[in-house]
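[1] Need a 3D model of the following:
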Amino acid sequence: MARLDELNQEMKIAMKAKDKEKLSTIRMLKSALQTEQINKGEELTEEDELTVLSREKKQRVESLNEFKAAGRDDLVLKLEREIEIVDDYLPAQLSEEEVREIVQDTVEQTGASSMKDMGKVMGALMPKVKGKADGNLVSSIVKEELNK
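    Predicted structure coming up:
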């Protein structure tokens, strides 16, 4: 399992550097991956790993937005750092233009013409962008394309 090995190595480096924030975030990621592996009962595929890491990032982004709204600047800074660390283990994110191109291609491939076809488009699209683009961004671009 590549990601767990990578996390173990990074954990050792963070311990030696006495980087408590990075260490706790790596431990959290490692725990989430191990829990998923136990629940699944077999080795995780790379796609499974991306799903877990994306879920962890999404949780932090949602919490970040709530803390910003509540004016909890102390927690905002901590979460921003955690998100940066999680991003290190995710593939590079696609730009909005790249997502827009993929959405347009998928809409053409599926023959979608209205909002009724959104489920069909999203079903075909998400495997292409999984872990590489924010689901909310993808959804909004699909809605935009289907409402033209």
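
[2] Only C-alpha atoms from now on, for both contacts and neighbour counts.
    Will do.

[3] Centroid-nearest residue for this structure?
    Among the residues of the chain, the one closest to the centroid is Ser54, at 2.5 Å (C-alpha atoms, centre = their mean).

[4] Surely it is in contact with Ala133?
    No - judged on C-alpha atoms under 8 Å, Ser54 makes no contact with Ala133 at a distance of 9.5 Å.

[5] What is the longest helix of this protein by residue count?
    Criterion DSSP state H: the longest helix present in the chain is helix 46-70.

[6] Distance from the chain centre to it, please.
    On the basis of C-alpha atoms, centre = their mean, to the nearest Å, helix 46-70 sits 7 Å off its chain's mean C-alpha point.

[7] Quick one: name whatever helix or strand follows it.
    helix 73-87 (DSSP states H and E).

[8] That next one vs helix 46-70, what angle?
    Using axes from the mean of the first three to the mean of the last three C-alpha atoms, to 10 degrees, the inter-axis angle of helix 73-87 relative to helix 46-70 is 160 degrees.

[9] list the helices and strands the following helix or strand past helix 73-87 packs on?
    Once the chain leaves helix 73-87, the next helix or strand it forms, by DSSP H and E, is helix 96-110. When contacts are defined as 3 or more C-alpha pairs under 8 Å, 6 or more residues apart in numbering; DSSP states H and E, helix 96-110 packs onto helix 118-129, helix 135-146.

[10] next up, for comparison:
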Amino acid sequence: MSDLKKQITEQMKVAMRAKDKVRLNAIRLMLADINRIEIDERTELDDARVLATLDKMMKQRKDSIAQYQAAERPELADKEQQELEVIKTFLPQPLSDVEIEDIINNAMLTSGASSMQDMGKVMSIIKPLVQGRADISAVSAKVKARL
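    Sure thing, here's the model as predicted:
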């Protein structure tokens, strides 16, 4: 079992003892998604894969919040926001703009990227480094602007 999954499981127990229903429900959703992937793929996820799963869940929550706000359903948007805050507690510290620029510069030098055709090479280097620590689409837009 990955360290991150163990940490999430321990926090579920803490939330149960504290009777914190919001946190407990969000943690249960995270563990359910992780367990579903493990069962589907018949494998145990490592920390990087758990992090990618949490990152995906975070993106889903952001999309849901935007849709609920557009539909004028603030109560549902608030619920999604609360889940988003719980998910964020398990993700590593976000990268600063300077750190993201350094990662992009290093990836472009490493891959020898010179045109938009090299976008895939650059992003394949960057993605594992920023997973869960930065918005991939924003990083992709910065890379695209540079190429």
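
[11] TM-score for these two?
    Once superposed, chain against chain, the TM-score is 0.90 (TM-score structural alignment, normalised by the length of the second structure); 146 aligned residues with a C-alpha RMSD of 1.4 Å.

[12] before we move on, the earlier item: so who does the residue nearest to the centre of the first structure touch?
    Counting by C-alpha atoms under 8 Å, 6 or more residues apart in numbering, Ser54 of the first structure makes contact with Leu90, Gly131.

[13] for Ile136 of the second structure, same thing?
    Ile136 of the second structure is in contact with Lys127, Val130, counting by C-alpha under 8 Å, 6+ apart.

[14] rewinding a little: any buried residues in the longest helix of the first structure, and which?
    Neighbour-count burial for helix 46-70 of the first structure, counted by 16 or more other C-alpha atoms under 10 Å, picks out Glu49, Leu50, Thr51, Val52, Leu53, Ser54, Glu56, Lys57, Arg60, Val61, Leu64, Phe67.

[15] Likewise for stretch 130-142 of the second structure?
    Applying 16+ other C-alpha under 10 Å to stretch 130-142 of the second structure flags Val130, Gln131, Gly132, Arg133, Ala134, Ile136, Val139, Ser140 as buried.

[16] can I get those in CSV with distance to Arg146 of the second structure?
    Conversion of those to CSV gives the following (distance: C-alpha to C-alpha, whole Å):
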residue, distance to Arg146 of the second structure
Val130, 18
Gln131, 20
Gly132, 22
Arg133, 21
Ala134, 18
Ile136, 15
Val139, 11
Ser140, 10
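
[17] Nearest to Asn105 of the second structure, out of those: which one, please.
    Nearest to Asn105 of the second structure among these: Val139, at 11.8 Å, using C-alpha to C-alpha.

[18] ok, the closest one - contacts?
    Applying C-alpha under 8 Å, 6+ apart, the residues contacting Val139 of the second structure are Ile100.

[19] before we move on, what about Met119 of the second structure?
    Met119 of the second structure neighbours (C-alpha under 8 Å, 6+ apart): Ala113, Val143, Lys144, Leu147.

[20] Most neighbours among these, which one?
    Each of these was scored by neighbours using other C-alpha atoms under 10 Å; the highest score is Val143's, at 20 neighbours.

[21] ok, and the closest non-adjacent residue to that residue?
    Distances taken as C-alpha to C-alpha, 6 or more residues apart in numbering put Ile104 closest to Val143 of the second structure, at 6.9 Å, once the chain neighbours are dropped.
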